[in-house]
Structure formats: C-alpha cells, structure tokens
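Asks: Could you work out the structure for the sequence below:
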Amino acid sequence: MRASSQQSRKQAPVINFACPTAQSGLTALIARLNAAVAEVEKWGSIEDRLSIDYNRTKPDRPKVYGGRTGPSRIIREGHDDVVMEAYDWFYSTREAIERDRATRLAEASTDDTRAEVEQCFAGRLADWDRQERACKRAVPKALREAKRHMGRAHKAWSVAELAIVNYQPQTMTEVAEWLAYAGRGEMRGVFFSPDEGDLKHIMRTAAAVLAEHGVN
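Replies: Presented below is the predicted three-dimensional model:
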C-alpha cells in the first residue's frame, strides 16, 4: 500500500471474480482507487519530464564557507614527503553547521568566546538559509505544481486503499467479490496490494459477515 494503514491485508480466496457487480458498494471504492492511480501516473510522468528539464539548469546546492585548512606535510621514510596544500572547505548541510556550532559552544570557556561563536554561526546559518531559499525559488512553477498534484494523488491512493481494506460487505456475494479483489496476485493493472495485517483484517471481517448469514 502507499501508506501504512495497520488495519488489514490478504490471502487469495478460491473464488475468482474479475470485479464487483455494478450494484456493489465496493465498485465505487475501486473506481476511486483507480482514479487516484490514474492521477499518480499522469502527474508522475509530468513531474519526471519537468524534473529532467530542471536538472539541466538548476543551481548548485547550498554550501557555506567553513574555513581554510593550513598546509601539512606527510613524512614517509624512504620516500619523498607528501605536501598537502592549504584549501578552503565548506559545509554541505545545515545540520553540519548546527553540529559544529554545538561543538564550538561546548568548547567555549568564556562568555565572550561563546558570544563570538554564536555570532559566527548565526551568520553561517543565515547564509545557508538564504542560499536554500534561492534554490527553492529557482524551481519552476510548473514543477512545483506537479509535485503538489503528485502529493495529493498519492494521498488519495492511500485513502482509497484504506477504504477498501475497511469495507463492510453486506451480503455473501459482496464478501466473495471483496475477497476475490483483495486476493488477486501481482499483475499488470493491479494497484491494490494489501499487506499481511490488512489481509488478516479483511479475513476477520469476511468471517464475521459469513457468520451473520449462517455460514459456519
């Protein structure tokens, strides 16, 4: 399933109905699921295309200057020394800046030193946030819109799957159709794939309905 529901998943029944009858309440739920899947496929292809175009021109990821290392020399007996030139280094994540800030504050022994650390890292964090905002603004509006539609479609898919898992069949025919739908194997066009917990929920519900109709 697209989202963990913790309520139910499946086991294939002997019955092999292709789909519910036209009057079954399950029909509407399956139609809702299929519509959500169609939206995921539609916006997924649009997002992929727009992402490929954007990746060709997107700005570099944020990086914040952290300092400059001093030159160093590695002495190897019987070989020439290896000289490491000085170089600038940069933070590649905001979390790295925050970790370094915490370490430096823990090492500070005076209020003045702590104030200097806070001022230094406040500037670094502000620089990171400025670059990150610029990167977000650089994302084309069409791509942002496609991502929003994808998020909604995936949520609708999850909601539809959960509704099918929690369906309450009213007749023995609906029980058979529900079990047949939940028990289909992996195949093209099958978008409902309940996990073990969902199947157990479905089986318990089906057993309760059958018991109500006198099937033991």
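
Asks: only C-alpha atoms for contact and neighbour calcs from this point on.
Replies: Fine.

Asks: Leaving out sequence neighbours, find the closest residue to residue 58.
Replies: Leaving aside its chain neighbours, residue 58 sits nearest to residue 138 (7.0 Å; criterion: C-alpha to C-alpha, 6 or more residues apart in numbering).

Asks: burial of that neighbour, as a residue count?
Replies: Residues near residue 138, counting by other C-alpha atoms under 10 Å, number 13.

Asks: which strands and helices sit next to the longest helix anywhere in the chain?
Replies: Identified as the longest helix of the chain according to DSSP state H is helix 25-57. With contacts defined as 3 or more C-alpha pairs under 8 Å, 6 or more residues apart in numbering; DSSP states H and E, the packing partners of helix 25-57 are helix 141-165.

Asks: hang on, isn't the residue nearest to residue 58 packed against residue 59?
Replies: Yes. Counting by C-alpha atoms under 8 Å, residue 138 does reach residue 59; the two are 7.4 Å apart.

Asks: Second chain to compare with the first, below:
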Amino acid sequence: MRTTTTPARKQAPVINFACPSTQTGLTALIARLSAAVAEVERWAPIEDRLSSEFRQNAGPAPKVKGGVMKASKLIREGEPDFDMPAADWFFHSRDKILENRAKALAEAETEDARSAIVERHAALLADWDAQEAAYNSKKPRGLAHAKRMVSKAHRAWTAAEVAIVEYEPKTLTEAYELLAYAGMDGKRVFFTPGEDDLKTIMRNAAAALALHGMN
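Replies: Below you'll find the predicted structure:
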C-alpha cells in the first residue's frame, strides 16, 4: 500500500520585537520606539488627569479687551437687512497684542501717535500678564512636567519611526526582520507606517536582498 505525505508548511521564525536579543542596528531602533511608547503610556494619563483638574478649577482663560466693534448693518440680497449691534472684541493671546502693536506702530504717522500706541499696549500687556499669572497659579503641581514628558516621548516616538522607515538593512536577517516588523498587526502595534513609508521600507529591504543575495 502506497502512502503519501504532505510536506509541512514552512513556518517563519517568530521574532520577539518586544525583547530584541541585541541592541544594535534595527533591533536598537525598535527598542527605542518601544521605550518611547512606554513613556507616552506612563505620562499621558497623568497629564490628562492633571489637565482635567486644571480645566475644572482654573476658570475662564485670560482675555484682554481690545476695543469695541461699531454697530453695522448686514445687507443680504433677497433677505431683510440684519442690524449688528456694537460689541466688545478681545485679545486671546499675548502674541496677538504684540502683533497689533507692531501693526499700529507701522501705520502711525506721528511721534505722538506712536507714543500713545506704546502706552496703550503697555497697559494691555500688563493686564494680560496679571490675568495669565492668576490663571497659571491654579495649575496643579506636576502638570508642566507631565506635559514636557509627554511631548518628549512623542518626539522620541516619531524620531524612532522615521529612523526605522529609513533604515537600510545590513544583512538578509535584518531585511526579513524589517519587513516582518512593518507588517505586524494587532491592538498593541504602535509602528504604523503610511503607504509611502512602506514603499521606502520595501525598497531598502529589496536593496539588501539584492546586495547579499538569496539562498
């Protein structure tokens, strides 16, 4: 009786990207990305909690009255005219006050006008600084540090992603590992290259295959 056997399908080796065996080349970049993700996961909840606490307790954000918009009439074809009453307008950032001062000074035609502009905007800036100081005094302790740490971790995450996308494999093994890493899927996958990034990865992997040959 003749028997036949079906060859077992060859399984690709499993790569443990969470715990790279060596900290050089591609594995070092993957380790950097994993470390950055861990920092984001550590600090983001802290920053979110403290920011929520700040929003609840701080009250209205600073704003400085810049002037009064004159009453006007909005004329719309085929519809009744709409009267727009006079209304206060406000600066919502210090930079906007500085921009307004620079513009006003550029348009001023006399020294007296420039002096009045400087004096007026000095008062506006003083008002803004006082409001901002009172507002910031209500920030929970540690919020500024948490924001810096989250921002730093996100920058490291982005830098690691870019480095992985642009990495040129040095061996056939690295070429395989790069393609496998780029193709990972699941809820805990934090490297998500776009279409152009994937093309770059494939080009770099293909160049390594061409250089080192395939057996």
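
Asks: Would you give the TM-score for this superposition?
Replies: Once superposed, the chains reach a TM-score of 0.71 (TM-score structural alignment, normalised by the length of structure 2), with 192 aligned residues with a C-alpha RMSD of 3.3 Å.

Asks: Which element, helix or strand, includes residue 88 of structure 1?
Replies: Using DSSP states H and E, residue 88 of structure 1 sits in strand 87-91.

Asks: for the helix or strand where residue 130 of structure 1 lies, packing partners?
Replies: Residue 130 of structure 1 is part of helix 111-138, with elements assigned from DSSP H and E. When contacts are defined as 3+ C-alpha pairs under 8 Å, 6+ apart, helix 111-138 of structure 1 packs onto strand 64-69, helix 94-107.

Asks: what's the closest of those to residue 169 of structure 1?
Replies: Minimum separation from residue 169 of structure 1 across those (C-alpha to C-alpha) falls at helix 94-107, 50.5 Å.

Asks: Show me what the closest one is in contact with.
Replies: Where contact means C-alpha atoms under 8 Å, 6 or more residues apart in numbering, the residues beyond helix 94-107 of structure 1 that reach it are 91, 114, 117, 118, 121, 124, 125, 128.

Asks: quick check, nearest of those residues to residue 45 of structure 1?
Replies: Using C-alpha to C-alpha, those come closest to residue 45 of structure 1 at residue 128, 31.9 Å.

Asks: pretty sure the closest one is in contact with residue 65, am I right?
Replies: No. Counting by C-alpha under 8 Å, residue 128 of structure 1 does not reach residue 65; the two are 9.6 Å apart.

Asks: Those two - which one has more neighbours?
Replies: More neighbours surround residue 128 than the other of residue 128 of structure 1 and residue 65, with 22 against 13 (other C-alpha under 10 Å).

Asks: what sits against the more buried one?
Replies: With C-alpha under 8 Å, 6+ apart, residue 128 of structure 1 has these contacts: 62, 63, 64, 94.

Asks: give me that answer again for 10 Å
Replies: By C-alpha atoms under 10 Å, 6 or more residues apart in numbering, the residues touching residue 128 of structure 1 are 61, 62, 63, 64, 65, 91, 92, 93, 94, 97, 122, 134.

Asks: Over to residue 49 of structure 1?
Replies: Residue 49 of structure 1 sits in contact with 43, 143, where contact means C-alpha under 10 Å, 6+ apart.

Asks: what about the residue nearest to residue 131 of structure 1 when sequence neighbours are not counted, is that helix, strand or coil?
Replies: Distance criterion C-alpha to C-alpha, 6+ apart; nearest residue to residue 131 of structure 1, sequence neighbours excluded, is residue 62 at 5.4 Å. Under DSSP: H, G, I helix; E, B strand; the rest coil, residue 62 of structure 1 falls in the coil class.

Asks: Tell me how many other residues surround residue 62 of structure 1.
Replies: Residue 62 of structure 1 has 19 neighbouring residues, counting by other C-alpha under 10 Å.

Asks: In contact with it, which residues?
Replies: With contact taken as C-alpha under 10 Å, 6+ apart, residue 62 of structure 1 is in contact with 90-94, 127-135.

Asks: rewinding a little: could you redo the contacts of residue 128 of structure 1 as CSV and give each row distance to residue 174 of structure 1?
Replies: Converted to CSV, these look like this (distance: C-alpha to C-alpha, whole Å):
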residue, distance to residue 174 of structure 1
61, 54
62, 56
63, 59
64, 61
65, 65
91, 59
92, 56
93, 54
94, 54
97, 58
122, 63
134, 55
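
Asks: In those, find the pair that's most separated.
Replies: Maximum distance among the contacts of residue 128 of structure 1 (C-alpha to C-alpha): 19.6 Å, for 61 and 122.

Asks: Look at the two and report which has more neighbours.
Replies: The neighbour count for residue 61 of structure 1 versus residue 122, taken as other C-alpha under 10 Å, is higher for residue 122 (15 against 12).

Asks: Am I right that residue 185 of structure 1 is in a helix?
Replies: No. Looking at residue 185 of structure 1 with three-state DSSP, it is coil, so not inside a helix.

Asks: Tell me the mean distance between the strand holding residue 88 of structure 1 and structure 2 once they are aligned.
Replies: Comparison of strand 87-91 of structure 1 with structure 2 after fitting gives an average deviation of 4.7 Å (mean C-alpha distance after the TM-score superposition for structure 1).

Asks: gap between that strand and the chain center?
Replies: Relative to its parent chain, strand 87-91 of structure 1 has a centroid offset of 31 Å by C-alpha atoms, centre = their mean, to the nearest Å.

Asks: Ok, stretch 131-145 of structure 1 next?
Replies: Centroid displacement of stretch 131-145 of structure 1 relative to its chain, using C-alpha atoms, centre = their mean, is 19 Å.

Asks: now the end-to-end length of that stretch.
Replies: With C-alpha to C-alpha, to the nearest Å as the measure, stretch 131-145 of structure 1 spans 22 Å from end to end.
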